[in-house]
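Trainee: take a look and give me a structure for this.
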Amino acid sequence: MSKSRAALKFVVLLGFVSLCADATYEGARSISGAYLAVLGASGTVVGLTAGFGELIGYSLRLVTGYLSDRTRQYWRITTLGYVINTIVVPLMALAGRWEVLAGLMIAERTGKAIRTPPRDVLLSYAAIRVGKGFGFGLHEAMDQIGAVLGPLLVTAVLALQEGYPAGFAILVIPAVLGLVVLLISQWIYPNPREFEPTTQDLHGEGLPRRFWIYLMAVALIAAGFIDFPLIAFHLQQIGLNQPTQIPLLYALAMGVDAIAALAFGYWFDRIGIATLIIAIVFSLGFAPLVFLGGPTSAMIGMVLWGIGMGAQESILKVVVAGMVPPERRGSAYGIFNTGYGIAWFLGSALMGGLYDRSIALLIMFSVLLQLIAIPFLIWIKRISIEHR
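Mentor: As a prediction, this is how the structure comes out:
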């Protein structure tokens, strides 16, 4: 088997692992907030649990990225993270108190923080062989299939009136399946570093200047991209209060996300970072459509939102793989994910306040920050041309 075919097989295997993991924890996230309320938690507790979990989930990536580079134990750290990330989800079925459930929710986010930077390094080795955009795009598409299937699986259990514990318990199936495929992948491909061609001209002890410029652009994009909980809150305020309407809109966006990830990944391999600029231009329209129109306008807006998410969750990481040496890539992904997460958190907090004050200001803030990111991306494109 040629190295390119083996690398593609490796990308598919990792994509399947992510599909199972997303089905597991996204399925849990679709009901964990409601179950906290059933167990007696207040709205403040729900907000703090979700916020603290995300804070841990992003800030810890800085540490695990550094450790993975220092130890070169990419597989072991990835496996540890996936075990924590997925196994704690079925245990939520046994949580009889909200304190226990909240702790398990934070543990799940911790597991994701542990495995993400080293997993992205492993993926980058193979993606560079098959096409960085295509490799990361295919992985993201499979990832999002899981993000749709998990909540649908839980919804089916709840439709049978089996209750929230049964909804968590059923997720043991994708959790175990994903871990089995992960171990098989590690056995077949113990050293994915061999996939990456040695012709990449990436040198230097530290991270290059263009990485930090790029991180500034990414932070602007993240801070200006409105999170779905605020969108869901607004949709409920304007009358989309049927139990299935808002989740179905989210499922629509996740489906678009998967398709967009593949499409933008394909085009990235042909026109480079200009693909990300095009994605921003497409997604700029989601905020006015969602927050100023009715249900039909909101549906179109969510399609554009899904396009933006698909680009963010696939080709944003591709750029890092192309500008950072392999031996520094774990640290780079750790810094990248942490910066992205902090910017997303701060932007979301500010936009929540803007929503209470003025929807027009919220839309202006979202659109303006994403527009400001474009000159930074053009700058990166020019620097990249100079480095050829």
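Trainee: contacts, neighbours, all on C-alpha from now
Mentor: Noted.
Trainee: which residues touch stretch 194-214?
Mentor: Outside stretch 194-214, the residues that touch it by Cα atoms under 8 Å, 6 or more residues apart in numbering are 3-4, 7, 125-126, 128-129, 320, 323-325, 328, 332, 376-377, 380, 383.
Trainee: could you flag which of those are buried?
Mentor: Those of those that meet the buried threshold are 4, 7, 125-126, 128-129, 320, 323-325, 328, 332, 376-377, 380, by 16 or more other Cα atoms under 10 Å.
Trainee: before we go on, could you also do this sequence so I can check it against the first one:
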Amino acid sequence: MYLADTRAAGRVGDAPRLARRAVPATVLVLGTVSLLTDISAEMVTAVLPLYLVTEMGLSPLGFGLLDGIYNGASAAVRLVGGHLADRGSRYKTVAVLGYGLSALCKPALLVARGLPAIAAVLAVDRTGKGLRTAPRDAMISLSAAPETRGRAFGVHRAMDTAGALLGPLAAFVVLRASVDGFDAVFTVSFCVATAGVAVLLLFVPGRAARWGTDTGPHRQAAVGTPAAESMAAESMAAPDAAAAARAAGTRAVLGLLGQAELRRLTLCALVLGAATVSDSFLYLVLRADVDLPVAWFPVLPVGSAASFLLLAVPFGHLADRVGRWWVFVGGHGLLLAAYGLLLAPHPAGVLPAGALPAVVLALHGAFYAATDGVLMAAAAGSVPQRLRSSGLALVQTGQAGSRFAGSLLFGAAWTAWGERAAVAAAAGALLAAVAAAMALRPDSPAPGSPAPGSAT
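Mentor: This next block holds a predicted model:
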């Protein structure tokens, strides 16, 4: 009896330590949804640049326009999605709408043959992404303790990136195994996306209060710790927050930019996003640089995804410890290094023969691991719970809109000056953007401190 009691006491004493390491169940389920959705999306994304440029003869400027639509169309609706989710705490409802809309676009690609039709389908697909992203990230931030949000986002982004890793591989296999390669890719992509929507509908809680009062072991163990007190305050405030959200209007959302920290963070995301070359352009430049066979082009995103997958959780944990801002800016330094390698003379002893693609893709994935979830974790600390989805959408909108402009500018530069001159211009712009971001650096609170107004 004494031995049993001693062991039980030991487990209770270890509870706060175990709680700090636990990942909420909601984060894991949302990670599964993102994994399936990313398999579906990346199957299409992996083959689309090659199809448009080589099969349809699209110019770099034309592809830049289409790529900008693909990556920037979601910017126009992110604020709408965030605002709708905050009104009545309808996070899951809006997320289901966004995921479902994107899933329905996959079979539409089977009948979209002309460039205008493809552009329209891609715009609707990205509209779905814009609707779902902020509510999903709000659910993650509300389910995790403030001091472990970086890790929670890291776990989610790692699972998301596992899908990005598997998607291109699946597209590669389907293309080689089927007669109607592209049609088969789109069909399989639709089936996987539908499975993701089903997981979201069946396993994600439907009310914000349940995310804030998770009854899993990690929540019970955290009783008595500062994190538990912060989460308790947020969960007790959830009903009041939901009522306040119903009355929140556009003025209240835009009023978030009156907070100096969030305003500076949004400006930094905007400036840095404008100097970021889109994934598709980076893969096209890399393929041209190493003369990669056409059949292997869909595999390039796998390298970036593998690096992202391996580093998302470590970078999220590092951001919780040393500061999310420094990890976010440092990630852009990794991207700048990738640009530098693309510009370096080859072969010139810079890298061993054949190592350039692996190193560039590893740096590219590390850039996303250090910036994607870390930015959302940093922004969540500056947004009250009642406007969490809208506040995150503000930051995402600024970043997505600036990346849309960046794709257009890079495509125009490539058309006018050639690919190497365009990459050099992008590297110079990114270096200037990092300097500007350092000047705008927000005075971020400690990672463990609650968001302003989180208990009001």
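Trainee: please state their TM-score.
Mentor: The TM-score (TM-score structural alignment, normalised by the length of the first structure) is 0.87; 385 aligned residues with a Cα RMSD of 3.3 Å.
Trainee: show the contacting residues for Leu362 of the first structure.
Mentor: Per Cα under 8 Å, 6+ apart, neighbours of Leu362 of the first structure: 351, 354-355.
Trainee: tell me the contacts of the counterpart of Leu14 of the first structure in the second structure?
Mentor: In the second structure, the residue matched to Leu14 of the first structure (TM-score structural alignment) is Leu30. Neighbouring residues of Leu30 of the second structure by Cα under 8 Å, 6+ apart: 136, 140, 156, 200, 204.
Trainee: also Tyr339 of the second structure?
Mentor: Neighbour list for Tyr339 of the second structure: 423-424, 426-427 [criterion: Cα under 8 Å, 6+ apart].
Trainee: again, but for Leu311 of the second structure
Mentor: Counted by Cα under 8 Å, 6+ apart, Leu311 of the second structure has contacts 158, 366, 369-370.
Trainee: try 7 Å
Mentor: With contact taken as Cα atoms under 7 Å, 6 or more residues apart in numbering, Leu311 of the second structure is in contact with 366, 369.
Trainee: what residue of the first structure takes the place of it?
Mentor: So Leu311 of the second structure corresponds to Ala260, using TM-score structural alignment.
Trainee: so which of the contacts of Leu362 of the first structure hold up in the second structure?
Mentor: Comparing the contacts of Leu362 of the first structure with the second structure on both residues aligned by TM-score structural alignment, their matches' Cα atoms under 8 Å, the contacts found in both are Met351.
Trainee: and whichever strand or helix holds Met142 of the first structure, how far from the second structure on average?
Mentor: Element membership of Met142 of the first structure [criterion: DSSP states H and E] is helix 132-159. Compared with the second structure after the fit, helix 132-159 of the first structure shows a mean deviation of 0.9 Å (mean Cα distance after the TM-score superposition for the first structure).
Trainee: from the buried ones among the contacts of stretch 194-214 of the first structure, pick the one nearest Gly285 of the first structure.
Mentor: Nearest to Gly285 of the first structure among those: Leu377, at 19.4 Å, using Cα to Cα.
Trainee: that closest one and Gln370 of the first structure, how far apart?
Mentor: Leu377 of the first structure is 11 Å from Gln370 of the first structure, where distance means Cα to Cα, to the nearest Å.
Trainee: got it, and Trp187 of the first structure?
Mentor: Distance check for Trp187 of the first structure against Gln370 of the first structure: by Cα to Cα, it reads 42 Å.
Trainee: these two - which one has more neighbours?
Mentor: Gln370 (23 against 10; other Cα atoms under 10 Å).
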